[in-house]
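Colleague: Sequence first, predicted model second:
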Amino acid sequence: MSIVDPLPRSLGPAPTKTAINVRFMRYNELLALVPRWETLIDRCPWRNPCYEPEFLLSLLRAIDIGSVRVMVAERGNELVGLMPIATKQQFHLPIRIAETWRPDEAFDATPLLDSFWAGDALQACFKSLRRHGFHLLSLNTVSANPEFVSVFQTATTATSLAYFTRDQFQRAALRPAGGAEEYFQRVLSKNRRKKFSRALKSLESRGTVRFETAAVPAQARDWMEVFLDLEASGWKGNASTAFASEDDSLSFFLDMIGRLIDSEKLHITRLTVNRNPIAMLIDIRSADHVACYKTAFDERYSQYSPGALLEWHNVRRMFDQGVSLCDSCGDPDNELLNALYNERLDFQHLIVSLDRWTNFIPKRVLPALQWIKRRLPSQRGNESTPKG
């Protein structure tokens, strides 16, 4: 959820120029960096919860098998840039490619950069990767908002590096303003509003229906276990994509949730019938921004659309929580979320050359390889189809 602040900060006089140094760190070294890391988050013009300490440290501890290094850019004692880096194979090219790390558990790979030093920090990171033998940097699922695009383009222009935009997509989002009822009247069709109301009334025929949000840390920890059971009982469990399906993903979830609860950055909301939870939703909060991270529902109640009812309630909740922007974290083609959330966040996959000698790759080779990759399936399909 790399989200741009809607209003620029008053930054005061520009500080004096000091060299930016880049180094690579592992999990244990990062623990001592947390206070400066939090300061960097406050000075970054966009938000990315996946690279904040609670999320990233849990990923490194549970998911990383030792291949990820976190690149940090420092200006004296100031932390001015941070991004986890992994080695990536791209288009089967026989060269070393670095990528901003985004495992399946994460939803954003936009680097954290200090608003004062964003361009300088990014240039220093390019230079450091080049010194470590990398020829390309892949930034997969990074913000396409104007602030990040401007920083990225300034950095590549200043270093005469070429880049290729491989993919672009949008995610549903919400900027609460005014009242929830007025919002729903404006963005939802009359037919859809009636469907929500009918589903809720039908569910109420089964017993007492409540929407609840965990009020204290102990309650959130208890609900976390219920969420895991609920998720594993449905299609995610059958597809082995639930957090409880794999030891490493379960370890990540438990560690991450615990850290977020301790930092008061986690909201767990549930829908119950006769006190039995039938749908649950996890939100991650970063200042006044929210990412709707994961949902789960009891498939035995599918006819009442419990997941949709909880999403509907959660959007209503955002209007009462002082939230300036909410990322749905949903797939671009999720019809329900695209209807409930009337804004869109732009994302992209960028691949940048790290030295002038390989500029021809993002300029010519990658566009050609992508064209071939997209063309071949249709050609094969045409060849295998009998002509009548």
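Modeller: Noted; the coordinates are in hand.
Colleague: switch to C-alpha atoms for all contacts and neighbour counts from now on
Modeller: Noted.
Colleague: and for stretch 55-72, what are the contacting residues?
Modeller: Residues outside stretch 55-72 that contact it (C-alpha atoms under 8 Å, 6 or more residues apart in numbering) are 22-27, 49-50, 79-87, 101, 125, 248-249, 251-253, 255-256, 260.
Colleague: Revised request: answer the last question for stretch 29-45.
Modeller: For stretch 29-45, contacts defined as C-alpha under 8 Å, 6+ apart pick out 4-5, 47, 52-53, 78-81, 112-115, 147.
Colleague: and those residues, which two are the farthest apart?
Modeller: Greatest spatial distance among the contacts of stretch 29-45 (C-alpha to C-alpha): Pro53 and Glu147, at 22.8 Å.
Colleague: With neighbour numbers in mind, choose between these two.
Modeller: Taking neighbours as other C-alpha atoms under 10 Å, Pro53 and Glu147 compare with Pro53 leading, 21 against 15.
Colleague: which residues touch the more buried one?
Modeller: Contacts of Pro53 (C-alpha under 8 Å, 6+ apart): Val34, Trp37, Glu38.
Colleague: same thing but at 7 Å, please
Modeller: The contact partners of Pro53, by C-alpha atoms under 7 Å, 6 or more residues apart in numbering, come to Val34.
Colleague: need the strands for the stretch 1-150 of the chain, in chain order.
Modeller: 3-4, 21-25, 46-47, 69-75, 78-87, 97-100, 112-113, 136-143 (DSSP state E, counting those that start in this stretch).
Colleague: So which bits of the fifth one are buried?
Modeller: Applying a neighbour-count criterion of 16 or more other C-alpha atoms under 10 Å, one finds Leu79, Val80, Gly81, Leu82, Met83, Pro84, Ile85, Ala86, Thr87 buried in strand 78-87.
Colleague: ok, those residues vs Leu376, which is closest?
Modeller: Nearest member of the buried residues of strand 78-87 to Leu376, counting by C-alpha to C-alpha, is Thr87, at 26.9 Å.
Colleague: The closest residue in space to the closest one that isn't next to it in sequence: neighbour count?
Modeller: Spatial nearest neighbour of Thr87, excluding adjacent residues (C-alpha to C-alpha, 6 or more residues apart in numbering): Ala98 at 4.7 Å. Ala98: 26 surrounding residues under other C-alpha under 10 Å.
Colleague: Got another one to weigh against that:
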Amino acid sequence: MLRRATSWPAGQEARNDSSESLRPRRQRAFLLYGGYRIVLARSPEAIGPCLEGWEALAREAAEPNVFYSPWALLPALEHLVGDKRFALLFLVRQGGSEEGPVLDGFFPLFEPSGCGLLPRTVARMFRHRYCFSVTPLVRRGREPAVMRAFLRWLHAHRRQYPLLLLRDAPADGPLAAALRTALGNEGLRCHEGARRSRALIEPGDDAERYLERAMSAKRRKEYRRLGRRLGELGELRLRVLQPRGEDLQAWLSAFLALESKGWKGESRSALGCRTACRRYFEAVATAAYARGQLMMLELSLDRRPLAMLCDFLAPPGAFSFKVAFDEDYAQYSPGALLELECIRLLHELKDQGVQWMDSCAAPEGGLSNSLWLERKPLCTFVLSSGSPLADLWIDLYPYGKRLKGWWKRRQERLSDGWPSGSRTAGG
């Protein structure tokens, strides 16, 4: 439980005498942020009093996001952020006399910087190379109130945060609905970019029936044939990381070695190629395992790993994180064979409350896009905090994108040797 108000960090936003409210002045003292007090932390040391409530909020969020859980975000601050400036917003509601303060919302932001067509005054939801969701943590049932309070805070700080970018945020669901409603009620402008979607799996009652719907009979037969051929080469074994009694460091070391062996190692993009990335991975995986939220699978041949995957559980959801396979055995598709076993395991985890898994994959490709039936709609939101210049940018942004697209197409035509202004080379 959160500590009493007297223990909050000195940087808290308890008073905002110079800020303007969307409500009448006589109501400002209590309703400035819709009854919420904002605690702002700009360093890991300032988070202390919020940590316990943050842990509880991550478990009770309306839409889970493991990447914003303290055990995943704090290692990112330590190893991956570098000199980027960030602000962690904790929305605190005063509970009952016995309950005390309750943390209902968590919004981690990167401080304003430049971004494409946007000016250098755009803030962004916290994201790094291994963070695949920007969904804020909001307590279930408190979505409208928290979104309203956050937008009022944003409006009160419109000079410092004129624009806010949420790239590839969920386009549907309770948080997206609460955001759109709050924007309308508070009179703030927003641009919604084109929708995309990425693979999502919602396990059914039977794994084999799911696979029958996901793949043709010919494709299933081919995967069975590849499995038999692998088995003819030696002892083919599937292992699942157990909740207790495992040598976790051995699992993590094997994964890092397998990922670094292939093209990711050659391009220096594997986790083990950079000290900071390796330390982040080890810290996050260790914390997840201690909480029972780490899922790892291994397909091995004569105890030599052929394919491994690492995912995070956050019932009712789960998030795919990393997969690696031995490219020397690519002709046998060990990664795909392991993915099929993962689908079967997810169906077994339904009894433990896992109702879906986000692939966290690029919308346009990837193995999960061909094996998983469901899709998660995504949308990029650009929010104005209410300043005149920010409102102008929201109005002009669609035209800027069209102009940028036209210019890109024009340059491509010129690079292909097309005459300027013609529709075709022979035009």
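Modeller: Arrived safely. Everything numeric here is computed off the predicted structure, so don't read it as measured data.
Colleague: What is the longest helix of the first structure by residue count?
Modeller: For the first structure, the longest helix by residue count, based on DSSP state H, is helix 366-384.
Colleague: So which elements touch that helix?
Modeller: Helices and strands in packing contact with helix 366-384 of the first structure are not found; criterion 3 or more C-alpha pairs under 7 Å, 6 or more residues apart in numbering; DSSP states H and E.
Colleague: gap between that helix and the chain center?
Modeller: Remark: helix 366-384 of the first structure is offset 30 Å from the chain centroid, using C-alpha atoms, centre = their mean, to the nearest Å.
Colleague: what does it rub up against?
Modeller: Contacting residues not belonging to helix 366-384 of the first structure are not present [C-alpha under 7 Å, 6+ apart].
Colleague: again, only using 10 Å
Modeller: For helix 366-384 of the first structure, the external contacting residues (C-alpha atoms under 10 Å, 6 or more residues apart in numbering) are Gln90, Phe91, Leu93, Tyr163, Phe164, Thr165, Arg166, Ile351, Phe360, Ile361, Pro362, Val365.
Colleague: Show me what counts as buried in it.
Modeller: Buried, per 16+ other C-alpha under 10 Å, within helix 366-384 of the first structure: Leu366.
Colleague: now swap in stretch 115-130 of the second structure and tell me
Modeller: So stretch 115-130 of the second structure, judged by 16+ other C-alpha under 10 Å, has buried residues Leu118, Thr121, Val122, Ala123, Arg124, Met125, Phe126, Arg127, Tyr130.
Colleague: what's the counterpart of the fifth one in the first structure?
Modeller: Residue-level alignment of Arg124 of the second structure against the first structure, with TM-score structural alignment as criterion, gives Glu99.
Colleague: before we move on, the earlier item: and which of the buried residues of stretch 115-130 of the second structure is nearest Ala169 of the second structure?
Modeller: Nearest member of these to Ala169 of the second structure, counting by C-alpha to C-alpha, is Met125, at 9.6 Å.
Colleague: from memory the closest one sits against Tyr161, does it?
Modeller: No - with contact defined as C-alpha atoms under 10 Å, Met125 of the second structure does not reach Tyr161; the gap is 11.9 Å.
Colleague: give me the number of residues near Ala162 of the first structure?
Modeller: Ala162 of the first structure has 21 neighbours, counted by other C-alpha under 10 Å.
Colleague: which residue in the second structure lines up with it?
Modeller: Match for Ala162 of the first structure (TM-score structural alignment): Arg189.
Colleague: burial measure for the residue nearest to that match when sequence neighbours are not counted, as a count.
Modeller: Closest residue to Arg189 of the second structure apart from its sequence neighbours, by C-alpha to C-alpha, 6+ apart: Ser384 at 5.4 Å. By the criterion of other C-alpha under 10 Å, Ser384 of the second structure has 28 neighbours.
Colleague: Give me the distance between Ser384 of the second structure and Asp328 of the second structure.
Modeller: Distance, Ser384 of the second structure to Asp328 of the second structure, by C-alpha to C-alpha, to the nearest Å: 51 Å.
Colleague: where along the stretch 51-200 of the second structure do the helices fall?
Modeller: 51-59, 70-79, 143-156, 174-186 (DSSP state H, counting those that start in this stretch).
Colleague: And the first one, what's buried?
Modeller: Counting neighbours by 16+ other C-alpha under 10 Å, one finds that the buried residues in helix 51-59 of the second structure are Leu51, Gly53, Trp54, Glu55, Ala56, Leu57, Ala58, Arg59.
Colleague: Tell me which residue of the first structure matches up with the first one.
Modeller: Taking TM-score structural alignment as the alignment basis, one finds that Leu51 of the second structure is matched in the first structure by Val34.
Colleague: Out of the contacts of stretch 29-45 of the first structure, the closest to Thr18 of the first structure would be?
Modeller: Closest to Thr18 of the first structure, out of all of these and judged by C-alpha to C-alpha, is Glu78, at 10.4 Å.
Colleague: Could you find the counterpart of the closest one in the second structure?
Modeller: Under TM-score structural alignment, Glu78 of the first structure pairs with Val102 in the second structure.
Colleague: cool, and Ser233 of the first structure?
Modeller: Checking TM-score structural alignment: Ser233 of the first structure goes with Lys261.
Colleague: quick one: that match and Ala217 of the second structure, what's the gap?
Modeller: Distance of Lys261 of the second structure to Ala217 of the second structure, computed by C-alpha to C-alpha: 33 Å.
Colleague: show me what contacts the residue nearest the centre of the second structure?
Modeller: Of all residues in the second structure, the one closest to the mean position by C-alpha atoms, centre = their mean is Ser133, 1.2 Å from it. Contact analysis of Ser133 of the second structure by C-alpha under 10 Å, 6+ apart lists 64-68, 125-127, 166-170, 319, 358, 360.
Colleague: Now the buried members of the contacts of helix 366-384 of the first structure.
Modeller: Members of the contacts of helix 366-384 of the first structure classed as buried by 16+ other C-alpha under 10 Å are Gln90, Tyr163, Phe164, Thr165, Arg166, Ile351, Ile361, Pro362.
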